[in-house]
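J.: Sequence and predicted structure, then a few things I'm wondering about:
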Amino acid sequence: MKRLVLLVALLSSSLHAKDLGVIAPTFPIAEIDMLDWIQQRLMTYEQTGEMDNMKTQFQEQVKKSVQRPPPVAGITTTTRPTTFTVDPTLTLASDIKDDKGRVLFKKGLKINPFDASTWPNGQQLPHFTLSKQLVFLDGDDPQQLQWAKTYQAKVAKAIPTQTIKWILINGEPETVFKVLHQRIYFDQRGDITRKLTVKHVPTVAKQVNTHWQLQEFDVSHEKDTPLSQ
């Protein structure tokens, strides 16, 4: 009986914990929905007029990136120009299959865009000749623009049927257009110059038989004066 009374006393004492008070400020647990937070921020921007400022800044950035794209790094002028060839042959990295899983073209197949005999079922096609030549320029270099005008006139006189595709690696296409009066392209991210291994400008790339021929030019003798537009 004494043991029972002792056990009841121990249990009752453990059921009555003491109030030790508040140690630190307490806050209710709440989770902020991220979409609600973003919406609240946008409403605040609209009310303060900051949203209009952000739109204007974004539009200006886009406009500037179009007018002057980021330059292609690592390409310079040269006083020791060279001429070299590049093989445009492509090699399939994997099998090409139809919708039923049948292999149409096997991995490792080599295709030369300038050689129709390497195309699938292209043995009977005529010889392919590119009607354009690519000219890579730095649009901020007055000497290169002076050279470009001379080269443009030379090609027009010697090969009237061949056109030039002007490709900038730096500068503003609109400014160069006012000088050459032809459509101007820009090698954004350097994809074309990297594939053709262009290291110096100006460089002319054109088809010779089944390869690209790249010819560099020295423009150090050209007049270093701004061209009239």
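T.: Perfect, I can see it now. Since this is a predicted model, take the numbers as computed values, not measurements.
J.: hey, let's count contacts and neighbours off CA atoms from now on
T.: Fine.
J.: In this structure D98 contacts L104, no?
T.: Yes. Counting by C-alpha atoms under 8 Å, D98 does reach L104; the two are 6.6 Å apart.
J.: which residue is nearest the centroid of this protein?
T.: R189 (3.8 Å; C-alpha atoms, centre = their mean).
J.: Does that residue touch A73 like I think?
T.: No. R189 is beyond contact range of A73, at 9.0 Å (criterion: C-alpha under 8 Å).
J.: which residue ranges form the helices in the chain?
T.: 2-14, 34-48, 50-67, 142-158, 173-180, 191-195 (DSSP state H).
J.: between the fifth one and helix 50-67, how many degrees?
T.: Spelled out, that is helix 173-180. 40 degrees (axes from the mean of the first three to the mean of the last three C-alpha atoms, to 10 degrees).
J.: Below is an additional structure, to be compared with the one above:
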Amino acid sequence: MTRDTRILAGFLLLLCSALHAPFSDAVAADLGVHGQVFPVAEPDMLEMIMAKLRQMEAEGKITEMQEGLKSRTAAYAVRPPPVPGIGTAVQARSWLYDPAVALNRDLQDQDGNVFQKSGRRINPLDYINLSQQMLFINGDDEKQVAWAKRTENALGGRAKIILVRGAVADHSRREGKPYYFDQGGKLTERFGIRNVPALIRQEGRYLRIEEVPQ
């Protein structure tokens, strides 16, 4: 049996153990014998699992499952699922985003000295500058891809191109530099972006967000 099969068997055994865990001592009190008692004829659960796994392995089903998982993972890396709810910008929209956050606990140094109190608002732009603009595009839209390239060139390369749809690996390979993907729409949701192309740049202690129709 292969290592992957043994791991799967162990996981299934753990699951079965959890489902058949004994009650607490308070519940499992000895109530005596009432009526005729018969032995419990229950097959060995582990042996059943192992037999099923051996059958699946002999039939090549485990290898098939592993290959399917590899294929799905590779496809996801090449073209992740598009970010839902993102449209194409048809009119310009611009707003400011405050990146400050309120601390939910005191911050202490290695000696236990508090240097930031809970509840205080901290703005990371007071300590660092956004060195690159972020450009959000639909990688399947040629106009948006061209806009991103023009904008990046105008900024002297100081930009990150982030896709909300498209084959991110193909773009990276073709351009010879990393392209990024807004996995799960975390960034567009945080910044309130609903249409692309869009860009984010620093403006003092805030971030300026713009949706730019093409």
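T.: That came through fine. Small disclaimer: the values here were computed from a predicted structure and weren't measured.
J.: So after superposing, what's the score?
T.: TM-score of the superposed chains, computed with TM-score structural alignment, normalised by the length of the second structure, equals 0.73; 177 aligned residues with a C-alpha RMSD of 2.4 Å.
J.: ok, back up a step: tell me the counterpart of the residue nearest to the centre of the first structure in the second structure.
T.: For R189 of the first structure, the aligned position in the second structure is occupied by G184, per TM-score structural alignment.
J.: rewinding a little: which one of the helices of the first structure lies closest to P113 of the first structure?
T.: For these, proximity to P113 of the first structure was assessed by C-alpha to C-alpha; helix 191-195 is nearest, at 14.0 Å.
J.: Tell me which of the helices of the first structure sits most buried.
T.: Highest mean neighbour count among the helices of the first structure (mean count of other C-alpha atoms under 10 Å): helix 173-180, with a mean of 17.
J.: average gap between it and the second structure?
T.: When the second structure is overlaid, helix 173-180 of the first structure sits 2.8 Å from its aligned residues on average, using mean C-alpha distance after the TM-score superposition for the first structure.
J.: what angle do that helix and helix 142-158 make?
T.: 50 degrees.
J.: Can you spell out which helices and strands pack onto helix 173-180 of the first structure?
T.: The contact analysis (3 or more C-alpha pairs under 8 Å, 6 or more residues apart in numbering; DSSP states H and E) places helix 173-180 of the first structure against helix 142-158, strand 184-186.
J.: can you redo these as CSV with distance to A30 of the first structure?
T.: Output for these, formatted as CSV (distance: least, C-alpha to C-alpha, whole Å):
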stretch, distance to A30 of the first structure
helix 142-158, 64
strand 184-186, 52
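J.: of the ones you listed, which approaches T79 of the first structure most closely?
T.: That would be helix 142-158 among those, by C-alpha to C-alpha, at 12.8 Å.
J.: and that closest one, what other elements does it pack with?
T.: With contacts taken as 3+ C-alpha pairs under 8 Å, 6+ apart, helix 142-158 of the first structure sits against strand 132-138, helix 173-180.
J.: closest one to V208 of the first structure among the ones you listed?
T.: strand 132-138 (10.6 Å).
J.: compared with the second structure, how much does the closest one deviate?
T.: Mean for strand 132-138 of the first structure is 0.8 Å (mean C-alpha distance after the TM-score superposition for the first structure).
J.: what separates that strand from the chain centre, distance-wise?
T.: Put simply, strand 132-138 of the first structure sits 19 Å off its chain's centre (C-alpha atoms, centre = their mean, to the nearest Å).
J.: Same list, the helices and strands packed on helix 142-158 of the first structure, but as JSON lines with distance to K64 of the first structure please.
T.: Listed next are those as JSON lines, based on distance: least, C-alpha to C-alpha, whole Å:
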{"stretch": "strand 132-138", "distance to K64 of the first structure": "18"}
{"stretch": "helix 173-180", "distance to K64 of the first structure": "12"}
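J.: Can you check which of these gets nearest to V198 of the first structure?
T.: Nearest of these (C-alpha to C-alpha): strand 132-138, 8.4 Å.
J.: Please identify the buried residues of the closest one?
T.: Of all the residues in strand 132-138 of the first structure, those buried under the rule 16 or more other C-alpha atoms under 10 Å are Q133, L134, V135, F136, L137, D138.
J.: How about stretch 9-16 of the second structure?
T.: For stretch 9-16 of the second structure, burial by neighbour count (16+ other C-alpha under 10 Å) applies to A9, L12, L13.
J.: Now do the contacts for D170 of the second structure.
T.: For D170 of the second structure, the contact set (C-alpha atoms under 8 Å, 6 or more residues apart in numbering) comprises V78.
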